[in-house]
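# Following is a predicted model, sequence given first.
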Amino acid sequence: MQKSGRPTMVDVAAEAGVSFKTVSRVINGQPHVDPAMAERVLAAVDRLGYHRNALAASLRSGNRDTIGFIAADLSNTFYMAIAAAISTVATRERMHIVMASSEEDAATERTLALDLCQRQVGGLIVVPTADDHSYLQREVELGTPVIFLDRPGTGIPADVILLDNRGGARDAVAELLANGHRRIAVLLDARTIYTMSERWAGVEEAFAAAGRAYDPALVVEGLHTPAAARDALARLLDSDDPPTAVFCGNNRLTIGALETILPRGADVAVTGFDDFEISNLLPRRIRIVDYDVTDLGTRAARTLLARVADPATGAHTQLVPTRLVDRGGIR
């Protein structure tokens, strides 16, 4: 057992009667650790005050100058734009940003978040994939602020920065209905994703408000890539009763839809959620549910810094508005 000084993982291993490697795997949240052995390690951590002492030493030395940002998919320009906004605020405050991607996997998110906490970041900005974030409860109690961005987290009190996903989708589809479209295709990623669920709810609300029913055959979900959206819309356009308009649940799906529509010269109205690079250069007009993505990242970073300065428990939600704009064509 540790006799003096700050406990280390070696001390925890000795206390629990396990290997150093096992302690490291438990502390870093890695999977496939025997539950009974994990309990022994966590009990030893509590007895020795290992993590608490390490955190206190970091706070005293003033080295917690890093923001951890866990995105859902860094290949999406949406998250890179948010990261740039967070970085701008961090740089101004002489802080650093460490970015990682959960790839929409809950286990990966947990591992990344706990690893960043172990490295004693000043705070976390997380785009949630997991459906329970109580695994961060201890970190919050130890003084690490957590901000949920783009989607709400669960299991811990935390500030949340969200887009008005439902309102934006509702306005977009309501406009298509008002313009006389009755056969409206809807392309979505997995509806288990919070943003997709909210956008789909907005679609349903628009149809209900117009007193019309959507055609389930025109709703395609689980589309993760532009290629998947391209192929899905191609099948719908080749059907006996094709759509005259399409609403795309995110920018990647809009790109995929355009890959089908533009080569065919198909007369299909396009509205998509999220702007994307070169949208203004499209040879035809489309509608975009747009918003200030920089504002999203800036709000998240500023809220995190406010929690660092005043660690009072936060559970406040900020909603960033959307607007419909034209892109492409001659305006």
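That came in fine, so what should we check first?
# Going by C-alpha atoms from here, please, whenever you check contacts or count neighbours.
OK.
# Residue 149 is in contact with residue 161, correct?
Yes - between residue 161 and residue 149 there is a contact at 4.9 Å, judged by CA atoms under 8 Å.
# tell me, what's touching the two both at once?
296, 300 (CA atoms under 8 Å, 6 or more residues apart in numbering).
# Would you mind telling me which of those two has the busier surroundings?
Legend: neighbour count by other CA atoms under 10 Å for residue 161 and residue 149, higher for residue 149 (27 against 24).
# just the helices in this structure please.
Using DSSP state H, the helices of the chain run over 9-16, 20-27, 35-48, 50-61, 77-92, 106-118, 137-141, 165-178, 194-209, 226-237, 251-264, 293-309.
# buried residues in the longest one?
By that I understand helix 293-309. The neighbour-count check on helix 293-309 (16 or more other CA atoms under 10 Å) flags 293-294, 296-301, 303-305, 307-308 as buried.
# Please apply the same query to the fifth one.
Buried residues in helix 77-92, counting neighbours by 16+ other CA under 10 Å, are found at 77-90.
# can you check the fourth one too?
For helix 50-61, burial by neighbour count (16+ other CA under 10 Å) applies to 50, 51, 52, 53, 54, 55, 58.
# before we move on, what about the shortest one?
By neighbour count, and taking 16+ other CA under 10 Å as the criterion, the buried residues in helix 137-141 are 139, 140.
# Spit out the contact partners of the residue lying closest to residue 283 once chain neighbours are set aside.
Closest residue to residue 283 in three dimensions, ignoring its sequence neighbours and counting by CA to CA, 6 or more residues apart in numbering: residue 329, at 5.1 Å. Listed by CA under 8 Å, 6+ apart, the contact set of residue 329 reads 280, 281, 282, 283, 284, 285, 286.
# Second structure follows, compare the two:
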Amino acid sequence: MNTRPDPVTPLTMRDVAERLGVSTMTVSRALRGQRGIGEATRQRVLAEVAALGYRPNKLARGLRTGGPSELIGLVVTNLANPFYSQLAVGVEEVCVRYGARVMLGSTSEDPDVERDVVTDLLERGVDGLVVVPASHDHSHLGAERLRDTPVVLAASPPMDIDVDCVLVDDFGGTRAACRRLIERGHRRIGFLGLPPSLWTGSERFRGYALALEEAGIAVDERYVSRHRGDSTLAREAARAMLALPDHPTALLTANNRNTVGALLALRDRPDDGEPVALAGFDDIELADMLHLPLTVVSYDAAEVGRAAASLLFERQRSTAPLHPRRVTIATTLIDHPVPR
């Protein structure tokens, strides 16, 4: 006879799934009457739920209010980065169309925190996950570890797991920005990059390095800094480069936080200093008001979220197996002139 495991601790959808040896998604589909599971499995889930007296809070809330009963977990690395707020907007736009709500978790770029956040979201009964990974280790996001809860990665391809992903054209966008600086006569170009362990870090550096190689320019390690996107660290790195006797005549930044750091470093320079050009990945607010020319690699961050959420719901509702899919969001080069 099935009995409630613990009369004090609230049951979760994951508890029900583990007792039956099925995925949380199977339990979720049975409770909502969705397609994708057999009738025998559905009846087994419903019988177990009745025996345990389990009632998911989010489903009860939906029945009381007529509102959404489905939850999608969104895991990002740095809430201070405007990219993630726009990505969240895109995820939410799609979730609203499907009658779902978004539950947000931040990892502060710490892989251990990411594992904890993912576990917590699963215990809360999320029906799917959109994750921006904090490292190259994605083993905790595999189907077996998530008990088949669908997941889509954003801004990073999967490593050793078979899941959908949405990427930005990191390589092509950075290559185009570096080429633009070279076309304007710059040969000493500093690069404020991201860690090589991150997909965005490795791809954006690759775009920078290839553009230099194509122009017959060797990479000068004195002009390269690769750290997590942080405006303070970027400012310090840029100031060190600009203090060199043969300092860069242009700076290329790998994300908007590094662009802010570069702008602060350029502001600190003497007024009689040689002008330094700036190009960066990610558009930034008020770019048109800056008193220096700025080239940015622009793209629709909200579209990254929309594409990721769309892949997630398509997989949730598919009655046939789907091969892992990859979507790449295009970039555009924009030149912001000095305002008159």
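That came through fine. Because the structure is predicted, anything quoted here is derived from the model rather than measured.
# what's the TM-score here?
The TM-score (TM-score structural alignment, normalised by the length of structure 1) is 0.82; 300 aligned residues with a CA RMSD of 2.9 Å.
# re the thing from before, could you point out which of the helices of structure 1 sits nearest residue 274 of structure 1?
With CA to CA as the criterion, residue 274 of structure 1 lies closest to helix 251-264 of the helices of structure 1, at 5.0 Å.
# Could you give the separation of that closest one from the chain centroid?
24 Å (CA atoms, centre = their mean, to the nearest Å).
# Surely residue 326 of structure 1 is in contact with residue 290?
No - using CA under 8 Å, residue 326 of structure 1 makes no contact with residue 290, being 9.5 Å away.
# Which one's more surrounded, the two?
residue 290 (18 against 15).
# Looking for the alignment partner of the more buried one in structure 2.
Here residue 290 of structure 1 is matched to residue 298 in structure 2, going by TM-score structural alignment.
# Also residue 73 of structure 1?
By TM-score structural alignment, residue 73 of structure 1 lines up with residue 78.
# Quick check: closest non-adjacent residue to that match.
Of all residues not flanking residue 78 of structure 2 in the chain, residue 108 sits nearest, at 5.3 Å (CA to CA, 6+ apart).
# The residue mapped onto the one you found from structure 1: what's it in contact with?
Under the alignment (TM-score structural alignment), residue 108 of structure 2 pairs with residue 103 of structure 1. Neighbouring residues of residue 103 of structure 1 by CA under 8 Å, 6+ apart: 71, 72, 73.
# same thing but at 10 Å, please
Contact analysis of residue 103 of structure 1 by CA atoms under 10 Å, 6 or more residues apart in numbering lists 70, 71, 72, 73, 74, 75, 109, 129.
# could I get those as a markdown table with neighbour count and distance to residue 165 of structure 1?
Below are the contacts of residue 103 of structure 1 laid out as a markdown table (neighbours: other CA atoms under 10 Å; distance: CA to CA, whole Å):
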| residue | neighbour count | distance to residue 165 of structure 1 |
| --- | --- | --- |
| 70 | 27 | 20 |
| 71 | 27 | 18 |
| 72 | 21 | 17 |
| 73 | 17 | 18 |
| 74 | 17 | 20 |
| 75 | 11 | 21 |
| 109 | 25 | 23 |
| 129 | 25 | 17 |
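# wait, what's in contact with the aligned partner of residue 94 of structure 2 in structure 1?
Alignment note: residue 94 of structure 2 maps to residue 89 in structure 1; criterion TM-score structural alignment. Shown in contact with residue 89 of structure 1 (CA under 10 Å, 6+ apart): 95, 96, 97, 297, 298, 299, 300, 301, 302, 305.
# 7 Å instead?
298, 301 (CA atoms under 7 Å, 6 or more residues apart in numbering).
# just residue 220 of structure 1 next, same as before
Contact analysis of residue 220 of structure 1 by CA under 7 Å, 6+ apart lists 186, 187, 188.
# which residue in structure 2 lines up with it?
Using TM-score structural alignment, residue 220 of structure 1 pairs with residue 225 in structure 2.
# separation between its match and residue 50 of structure 2?
58 Å (CA to CA, to the nearest Å).
# Give the aligned range of stretch 246-261 of structure 1 in structure 2.
With TM-score structural alignment as the criterion, stretch 246-261 of structure 1 aligns to 251-266.
# what separates the aligned residue in structure 1 for residue 171 of structure 2 from residue 81 of structure 1, distance-wise?
Counting by TM-score structural alignment, residue 171 of structure 2 lines up with residue 166 in structure 1. Per CA to CA, residue 166 of structure 1 is found 22 Å from residue 81 of structure 1.
# do the same with residue 289 of structure 1
From residue 289 of structure 1 to residue 81 of structure 1 the distance is 16 Å (CA to CA).
# one step back: which residues lie in contact with the match of residue 73 of structure 1 in this structure?
Residue 78 of structure 2 is in contact with 106, 107, 108, 109, counting by CA under 7 Å, 6+ apart.
# repeat that for 10 Å
84, 85, 105, 106, 107, 108, 109, 110, 132, 134, 229.
# can you tell me which residue in structure 2 aligns to residue 199 of structure 1?
Using TM-score structural alignment, residue 199 of structure 1 pairs with residue 204 in structure 2.
# tally of neighbours for its match?
26.
# Over to residue 65 of structure 1?
16.
# And the residue nearest to the spatial centre of structure 1, how far from residue 210 of structure 1?
Centroid-nearest residue in structure 1: residue 127, 3.0 Å away (criterion: CA atoms, centre = their mean). As defined by CA to CA, residue 127 of structure 1 lies at a distance of 33 Å from residue 210 of structure 1.
# for residue 147 of structure 1, same thing?
37 Å.
# of these two, who's got more company?
Shown here are residue 147 of structure 1 and residue 210; by other CA under 10 Å, residue 147 has more neighbours (26 against 11).
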